[in-house]
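Asks: Curious how this folds, go ahead:
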Amino acid sequence: MRIAFYGSSLLSSYWNGAATYYRGLLRDLAPRGYSITFYEPNAFDRQQHRDIEPPSWAAVRVYPATEAGLRSVLAEAAAADVVVKASGVGVFDGELLEGVVAASRPEAVRVFWDVDAPATLAELRADGPGHPLRRALPSLDLVLTYGGGPPVVEAYEGFGARRCVPVYNALDPDTHHPEAADPRFAADLSFLGNRLPDREARVEEFFLRPAALLPDRRFLIGGNGWGDKAMPANVRHLGHVGTRDHNAFNASSLAVLNIARDSMAAVGFSPATRVFEAAGAGACLVTDAWVGLELFLKNGEEVLVARDGADVAAHLAALTPGRAKAVGEAGRARVLAEHTYARRGAQVDSLLREEAARKRASHSARGAA
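Replies: Coordinates of the predicted model:
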């Protein structure tokens, strides 16, 4: 089957946390019989910060972030058996959704893939029936979400989605795996994440507060936007860390911290890609608490859960290298057994083939009538 996938970027993770997710899923789908073309706009300096070359398992079309550029790729949806519009492309999102739905063939499987369901659902509630996605939902066969669990499924179905299924983040063990420690990333606690309005207060609580409480420990923060943020003297800031360095980043500190954004934490059931990258590298993961975490990792054995910054500081103060290694190895074993992109790819493959068969049967029945 031919997939036309319209997303933010496959080639660059720069201001694009979904890149790892797209890569893991599409790389697994390709050998299952899919010919994939990924369409991404030349926007937000991502093409100047590519961290992979165009892959063998997907064709990539980079188009100008203009109305003419948009028109140049919309018509290509007509050649696809599966048309996917992802959330958060960042350029002409509404026009892109409406355009690919209109251009796709009636028998094609039409998918909206939401990589930030809490934010999208908040928009739907605020904008009402006039939101482009609300208008498009009756024409969509599937809504797939990066996370969110039952609350997101119920919300989407309440807005009229025919079917909503979470496809959670996962691990690609060929890409994220244990690696030798790198002195560039040496620390007692490291955190990797871009500075965003609905994350900053939680970073202050779960990362900067423990740093202040433990002035003799070394803290490391990577990600865009933190350069002018006031931080304790024992915090070192790196800036953007490309995906090629994530294994070394995760392997070089005593523990790695995951901090959910406000909206993700509120909805729950939303493990970030960082969770699986860190676990895949064998890192001892410390995470803020959110509903649904136990579906992915077991507290106290495969991950250390913190309710606030004081808990993070307590975990770090008590953590020995031996204990950190044991937690990291247990977390890695769990994600390798249950949370790989091979498993997620099998899930998506089943969903797409099921929907394709349903649409073929419906199309044949209408033709016979």
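
Asks: From now on I want contacts and neighbour counts done on CA atoms only, so please keep to that.
Replies: Noted.

Asks: What helices and strands are in contact with the top strand by length along the chain?
Replies: Identified as the longest strand of the chain according to DSSP state E is strand 35-42. On a contact count with 3 or more CA pairs under 8 Å, 6 or more residues apart in numbering; DSSP states H and E, strand 35-42 meets strand 2-6, strand 59-64.

Asks: Endpoints of stretch 298-305, how far apart?
Replies: End-to-end distance of stretch 298-305: 9 Å, with CA to CA, to the nearest Å as the criterion.

Asks: What segments of the stretch 51-200 of the chain are strands?
Replies: In the stretch 51-200 of the chain, the strands defined using DSSP state E, counting those that start in this stretch lie at 59-64, 82-86, 109-114, 142-145, 164-166, 187-192.

Asks: Tell me which residues of the longest strand of the chain come out buried.
Replies: Residues of strand 35-42 classed as buried by neighbour count (16 or more other CA atoms under 10 Å): Ser35, Ile36, Thr37, Phe38, Tyr39, Glu40, Pro41, Asn42.

Asks: Taking these together, which two end up most distant?
Replies: Ser35 and Asn42 (22.4 Å; CA to CA).

Asks: Can you lay out the buried residues of strand 35-42 as CSV showing distance to Arg23?
Replies: Shown next, in CSV, are the buried residues of strand 35-42 (distance: CA to CA, whole Å):
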residue, distance to Arg23
Ser35, 14
Ile36, 12
Thr37, 12
Phe38, 10
Tyr39, 13
Glu40, 13
Pro41, 17
Asn42, 18
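
Asks: Would you do the same for the sequence below? I want to compare the two.
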Amino acid sequence: MKIVIFGLTISSSWGNGHATLWRGLVGALARRGHHVVFFEQDAPYYAAARDLTELPGGELAIYPDWESIARRAEREIASADVAIVTSYCPDALAATEVVLAAPRATRVFYDLDTPVTLSRLSRGDATGYVGPDGLAGFDLVLSYTGGGALDELRTRLGAKRVAPLYGHVDPAVHRPTEPSERFRADLSYLGTYAADRQAALETLFVAPARRAPERRFLIGGAQYPQDFPWTPNIYFVRHLPPAEHPAFFSSGRLTLNVTREAMAAMGWCPSGRLFEAAACGAPILSDNWEGLDAFFEPGREILVAGTTEEAEIAIATGDDDLARMARAARERVLAEHTSDRRGQELVGLLEAARAPALAEA
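Replies: Here you go, the predicted model:
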């Protein structure tokens, strides 16, 4: 298939979780013989931290504004089998208009931020990527979040066919590697700063750091404010490109996953970081949310905490127990949560959505 995508970014992993996911998924699709054209607006903050300039197995179309790319977008969609618009695409509304008018392409919307989308709509706020007609015009709506979110996409936004397409990891990129002294820590956390993760981060990371000044804590990420509640034993490394993630995850005793508030409240929302850390052989401590046990078995493949005291118990877990847990989680990820596995799932979903149109043709 020829698949045209209008997304947030695939060229820069700075400050967003979309890029790494798309890289893994596009690579998986290319290995299956599909061709992807990815349209990305040339945002200054991504241009300044661009860590991918070519799309193996596809084409990367970086453009300054919609007017400059509109005609090419129409041409690409006219010859495409599938056209996908994603959440947080800055030109999603314009792209949707073109995609819904496509003469032959299966029309898909992929919401990688479903709880945030639904939370904004509940408050009466515009999303910037879902128009006044909702999602009724799409042949297939994919959601990064499962569970009750799928029902809300149907009832609130008129989606006709909905399916989850969860996060994943490319084990060729994220794998165990030699530890680095730079990333040594008793507890590490890799993630962009987000206000709606801050309360959980303070409970599960900052408070344990205050209570254990002899331990070393490490944060890697971007956009952290100056008033973040640092302590002397919390160290910081700025934005790390995906190539450095394996060393980060492989160097600490335990790494923390914290889910954005809206996503945790809705559940069924495994972050890409969960799968990346597990693929790198890192023992994981996570906040809790509905559906987590469908991806990892708490106590055997992952540790779970909701309070500072529970986080402290997890941090004090013995090395042998952590190592056993890390091995079990890595085996689970390699069996169920790779980019190739998600690529296979996506192709199946697209073929099922295309079947009625192909039958009519």
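
Asks: one step back: now render the strands of the stretch 51-200 of the first structure as a markdown table, adding mean neighbour count and distance to Ala356 of the first structure.
Replies: As requested, the strands of the stretch 51-200 of the first structure are exported to a markdown table (neighbours: other CA atoms under 10 Å; distance: least, CA to CA, whole Å):
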| stretch | mean neighbour count | distance to Ala356 of the first structure |
| --- | --- | --- |
| strand 59-64 | 17 | 22 |
| strand 82-86 | 25 | 8 |
| strand 109-114 | 24 | 6 |
| strand 142-145 | 23 | 11 |
| strand 164-166 | 22 | 16 |
| strand 187-192 | 24 | 39 |
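
Asks: Now render the ones you listed as TSV, adding distance to Gly24 of the first structure.
Replies: Shown next, in TSV, are the strands of the stretch 51-200 of the first structure (distance: least, CA to CA, whole Å):
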stretch	distance to Gly24 of the first structure
strand 59-64	15
strand 82-86	15
strand 109-114	15
strand 142-145	15
strand 164-166	16
strand 187-192	19
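
Asks: nearest to Gly17 of the first structure, of the ones you listed?
Replies: strand 187-192 (10.9 Å).

Asks: between the helices and strands packed on strand 35-42 of the first structure, which gets nearest to Glu53 of the first structure?
Replies: strand 59-64 (9.9 Å).

Asks: Report the distance from the closest one to the chain centre.
Replies: For strand 59-64 of the first structure, the separation from the chain centroid amounts to 21 Å (computed by CA atoms, centre = their mean, to the nearest Å).

Asks: And for stretch 338-346 of the first structure?
Replies: On CA atoms, centre = their mean, the centre of stretch 338-346 of the first structure falls 14 Å from the chain's centre.

Asks: One more: stretch 167-183 of the second structure?
Replies: The answer for stretch 167-183 of the second structure is 16 Å, by CA atoms, centre = their mean.

Asks: contacts for that stretch?
Replies: Applying CA atoms under 8 Å, 6 or more residues apart in numbering, the contact partners of stretch 167-183 of the second structure are 21, 24, 144, 218, 242-243, 245-248, 250-252, 270-272, 275-277, 279-281, 334, 337-340, 342.

Asks: so who does Asn299 of the first structure touch?
Replies: By CA under 8 Å, 6+ apart, the contact list for Asn299 of the first structure reads Val305.

Asks: Tell me how far it lies from Glu354 of the first structure.
Replies: 36 Å.

Asks: Trp15 of the first structure now?
Replies: Trp15 of the first structure is 34 Å from Glu354 of the first structure, by CA to CA.

Asks: between the two, who's got more neighbours?
Replies: Between Trp15 of the first structure and Glu354, counted using other CA atoms under 10 Å, Trp15 has the larger neighbour count: 20 against 12.

Asks: so the counterpart of the more buried one in the second structure, which of the three states?
Replies: Aligning on TM-score structural alignment places Trp15 of the first structure opposite Gly15 in the second structure. Look at Gly15 of the second structure: counting by DSSP: H, G, I helix; E, B strand; the rest coil, its state is coil.

Asks: Spatially nearest residue to the equivalent of Leu135 of the second structure over in the first structure (excluding sequence neighbours)?
Replies: In the first structure, the residue matched to Leu135 of the second structure (TM-score structural alignment) is Leu137. Nearest-residue entry for Leu137 of the first structure: Ala161, 5.6 Å, with adjacent residues in sequence omitted and distances by CA to CA, 6 or more residues apart in numbering.

Asks: Then Ala278 of the first structure?
Replies: Asn250 (5.5 Å).

Asks: which ones are touching that neighbour?
Replies: Here Asn250 of the first structure is in contact with Ser190, Val256, Glu277, Ala278, Ala281, Gly282, Ala283 (CA under 8 Å, 6+ apart).

Asks: ok, those residues vs Val152 of the first structure, which is closest?
Replies: Glu277 (23.9 Å).

Asks: Wait, a helix at the closest one?
Replies: Yes. Assessed by three-state DSSP, Glu277 of the first structure belongs to a helix.

Asks: The match of Trp15 of the first structure is in contact with Ala194, isn't it?
Replies: No. The criterion here is CA atoms under 8 Å, and Gly15 of the second structure misses it with Ala194 at 9.8 Å.

Asks: which residues does Ala61 of the second structure contact?
Replies: Counting by CA under 8 Å, 6+ apart, Ala61 of the second structure has contacts Val37, Phe38, Phe39, Glu40.

Asks: And the first one, how close does it get to Ala199 of the second structure?
Replies: Counting by CA to CA, the gap between Val37 of the second structure and Ala199 of the second structure amounts to 39 Å.

Asks: Kindly report the same for Pro283 of the second structure.
Replies: From Pro283 of the second structure to Ala199 of the second structure the distance is 22 Å (CA to CA).

Asks: which of those two has more neighbours?
Replies: Counting neighbours by other CA under 10 Å for Pro283 of the second structure and for Ala199 shows that Pro283 has the greater number, 29 against 15.

Asks: Not counting its neighbours along the chain, what's nearest that one?
Replies: Ala326 (4.5 Å).

Asks: Next, the contact list for the equivalent of the one you found over in the first structure, please.
Replies: Using TM-score structural alignment, the equivalent of Ala326 of the second structure in the first structure is Gly328. When contacts are counted by CA under 8 Å, 6+ apart, Gly328 of the first structure is found next to Ala279, Gly282, Ala283, Cys284, Leu285, Glu302, Val303.
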